[in-house]
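Engineer: sequence plus predicted model, see below.
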Amino acid sequence: MDEPALYLIPVTLGDTAIDRVIPPFNNEIVTRLTCFIVENVRSARRFLKKCDPSIDIDSLTFYELNKHTDKSRLAEYLSPMAAGTSIGVLSEAGCPAVADPGADVVQLAQRKGYKVVPLVGPSSILMALMASGFNGQSFAFHGYLPIGDDERAKRIKSLESRAYSEDQTQLFIETPYRNHKMADDLLRICKPSTRLCIAMNVTCDDEYMVTKTIGAWKNSLPDMQKKPCVFVLYKG
């Protein structure tokens, strides 16, 4: 690693075997790094140990980046790069900087002219789109929808309208313990002919990716309690 780089290192989406979703090349990079910017230190240490059981975790430097982090500290987090040291960025799940606070440090690295290297790994958003059977030429990811009933209803209607008027696939997520409320709202608000894919526990042993019309989903929803889901909406 001659030129220092900011490596964006995907992690498993659940309790999945490393070799099922993470390329060996990623492990080669991981074992050569000594500095990491992570969403959660404990889970990052656990992931790195899965990558290489012989790794000396206590010799590594961790900077925590999450919703509680003071953004003014990001320059400090990148300071090792000025001294020629590469840094790895780890999310809690999936790809860093996608629906993830890691985007802030990537933006700063780009502004400073540092090399940024995204590594291959699982993305629940793209894998849900792949499995849905919906339009993969035009799609939009919206993250979390509003919690309030009125605002959420308006947003769902707006996304459904875009699916029809723009021929665009709409993707969004929900906090796992509110998955059933999200699904119930979709069944109540959307047209019976509108199609919905529920992608749950992506890449895990109990992975579930099923597409049905809103009408067909009624009385047939899976158990989504506390399971990470991506909801994918498209025209009928």
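Structural biologist: Structure received.
Engineer: please make it C-alpha for all contacts and neighbour counts, starting now.
Structural biologist: Fine.
Engineer: am I right that residue 223 is in a helix?
Structural biologist: No. Read with DSSP: H, G, I helix; E, B strand; the rest coil, residue 223 is coil and lies in no helix.
Engineer: any idea how far it is from residue 231?
Structural biologist: For residue 223, the distance to residue 231 equals 14 Å [C-alpha to C-alpha, to the nearest Å].
Engineer: wait, what's in contact with the residue positioned nearest the centre of the chain?
Structural biologist: Per C-alpha atoms, centre = their mean, the C-alpha nearest to the average position across the chain is that of residue 94, at 4.8 Å. Residue 94 is in contact with 10-13, 121-124, counting by C-alpha atoms under 8 Å, 6 or more residues apart in numbering.
Engineer: format those residues as TSV; extra columns: distance to residue 61.
Structural biologist: Formatted as TSV, the contacts of residue 94 follow (distance: C-alpha to C-alpha, whole Å):
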residue	distance to residue 61
10	18
11	18
12	21
13	23
121	23
122	25
123	26
124	28
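Engineer: which stretches of this structure form helices?
Structural biologist: Remark: helices assigned in the chain by DSSP state H are 18-21, 24-32, 41-51, 74-77, 79-82, 102-111, 124-132, 149-165, 179-189, 214-217.
Engineer: by contact count, what packs against the third one?
Structural biologist: Under the contact criterion of 3 or more C-alpha pairs under 8 Å, 6 or more residues apart in numbering; DSSP states H and E, helix 41-51 touches helix 24-32, strand 61-64.
Engineer: now do the fourth one
Structural biologist: Helix 74-77 makes packing contacts with helix 102-111 when contacts are defined by 3+ C-alpha pairs under 8 Å, 6+ apart.
Engineer: can you give the contact residues for the helix it packs on?
Structural biologist: For helix 102-111, using C-alpha under 8 Å, 6+ apart, the contacting residues are 6, 38-39, 65-66, 74-75, 78, 89-91, 96-97, 115-116.
Engineer: ok, second structure coming up, stack it against the first:
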Amino acid sequence: MTLYLLPNLLGSNLDHSLFLPISVDHAVSTLDGLIAESEGGGRRYLKQFSTKKKPHEMPIALLKSSAQKNELDFLLEPVINGENWGVVSDCGLPCLADPGAALVRRARYHNLLVHTFSGPSSITHALVLSGLSGQSFHFHGYLPKEPKERAKTLKVYEKTLRTTHIFIEAPYRNLHTYQACLDTLKPTTLLSVATQLTTPEEWIQTAPISWWRTQKEISSKIMKKPTIFLFTAEK
């Protein structure tokens, strides 16, 4: 019947009623099953809500980023047959830097009803809180892992003036990415670093690269913590 794209919290031990609209509670209460990145993450999500079935009894199907059309169609089969299923990421919104887009595309192919909700997104939260341009921005996902390619990519992005470039990194690689920005970007380029958004430990700072190069305590703030990087070259 309906495929619900469900927002999730950006941190653990948070009250979902403070961040998610009440319409999400209603949608989850109608679910016959859930499509998730991981079974554990899916079960933890369901435990926050009142559900038709007990969370440990709710069918959970796993969505792989490499799923092919036949696998996606298999996931959608219950919806095609008249059931309500949800899609949830381990954090944030499905389809934004997370699996889900291909599944929604197949749902459109089958003319299924797809519904989404407003909710936390580290990408948009970081952009709004950074003070950088929200009129022209580009989300790039992950930077290349190889140092030379990473530096080359940053230089290419920096040539696009007055555009906010946004990228993410695996938490254990945050320091590599941060240092690459300091080593590669111009002193006048504005860099924003946002970590642990919406949690009590939230921290965000925006300043020229020249300022960041003088800071000695940044590593402890971002090491192995979910972090978003943004920068804008203004000249």
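Structural biologist: Yep, that arrived. Since this is a predicted model, take the numbers as computed values, not measurements.
Engineer: sorry, back to before: the more surrounded of residue 223 and residue 231 of the first structure?
Structural biologist: When neighbours are counted by other C-alpha atoms under 10 Å, residue 231 comes out ahead of the other of residue 223 of the first structure and residue 231, with 24 against 10.
Engineer: counterpart of the more buried one in the second structure?
Structural biologist: Alignment note (TM-score structural alignment): residue 231 of the first structure maps to residue 229 of the second structure.
Engineer: show me the contacts for that match.
Structural biologist: Taking C-alpha under 8 Å, 6+ apart as the test, what residue 229 of the second structure contacts is 166-168, 191-194.
Engineer: hmm, back to that, ChimeraX command for the buried members of the contacts of helix 102-111 of the first structure?
Structural biologist: Typed into ChimeraX, the line below selects the buried ones among those, using 16 or more other C-alpha atoms under 10 Å:
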select :6,38,39,65,66,74,78,89,90,91,96,97,116
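Engineer: and the two most separated of the contacts of helix 102-111 of the first structure?
Structural biologist: 66 and 115 (22.2 Å; C-alpha to C-alpha).
Engineer: distance of residue 155 of the second structure from residue 161 of the second structure?
Structural biologist: 12 Å.
Engineer: same deal with residue 147 of the second structure?
Structural biologist: Counting by C-alpha to C-alpha, the gap from residue 147 of the second structure to residue 161 of the second structure is 23 Å.
Engineer: with residue 218 of the second structure instead?
Structural biologist: For residue 218 of the second structure, the distance to residue 161 of the second structure - C-alpha to C-alpha - is 26 Å.
Engineer: same question for residue 95 of the second structure.
Structural biologist: Distance from residue 95 of the second structure to residue 161 of the second structure, by C-alpha to C-alpha: 28 Å.
Engineer: burial of the nearest residue to residue 232 of the first structure once chain neighbours are set aside, as a residue count?
Structural biologist: Among residues not flanking residue 232 of the first structure along the chain, residue 171 sits closest, at 4.5 Å (C-alpha to C-alpha, 6 or more residues apart in numbering). Counted with other C-alpha under 10 Å, the neighbours of residue 171 of the first structure add up to 23.
Engineer: equivalent analysis for residue 197 of the first structure, please.
Structural biologist: 26.
Engineer: how about residue 56 of the first structure?
Structural biologist: The burial count for residue 56 of the first structure: 12, using other C-alpha under 10 Å.
Engineer: quick check: the aligned residue for it in the second structure?
Structural biologist: Under the alignment (TM-score structural alignment), residue 56 of the first structure pairs with residue 54 in the second structure.
Engineer: translate residue 127 of the second structure into the numbering of the first structure.
Structural biologist: Residue pairing (TM-score structural alignment): residue 127 of the second structure is matched to residue 129 of the first structure.
Engineer: try residue 170 of the second structure
Structural biologist: Alignment note (TM-score structural alignment): residue 170 of the second structure maps to residue 175 of the first structure.
Engineer: which residues does the residue nearest to its match when sequence neighbours are not counted contact?
Structural biologist: Nearest residue to residue 175 of the first structure in three dimensions, chain neighbours excluded: residue 228, at 7.5 Å (C-alpha to C-alpha, 6+ apart). For residue 228 of the first structure, the contact set (C-alpha under 8 Å, 6+ apart) comprises 174-176, 200-202.
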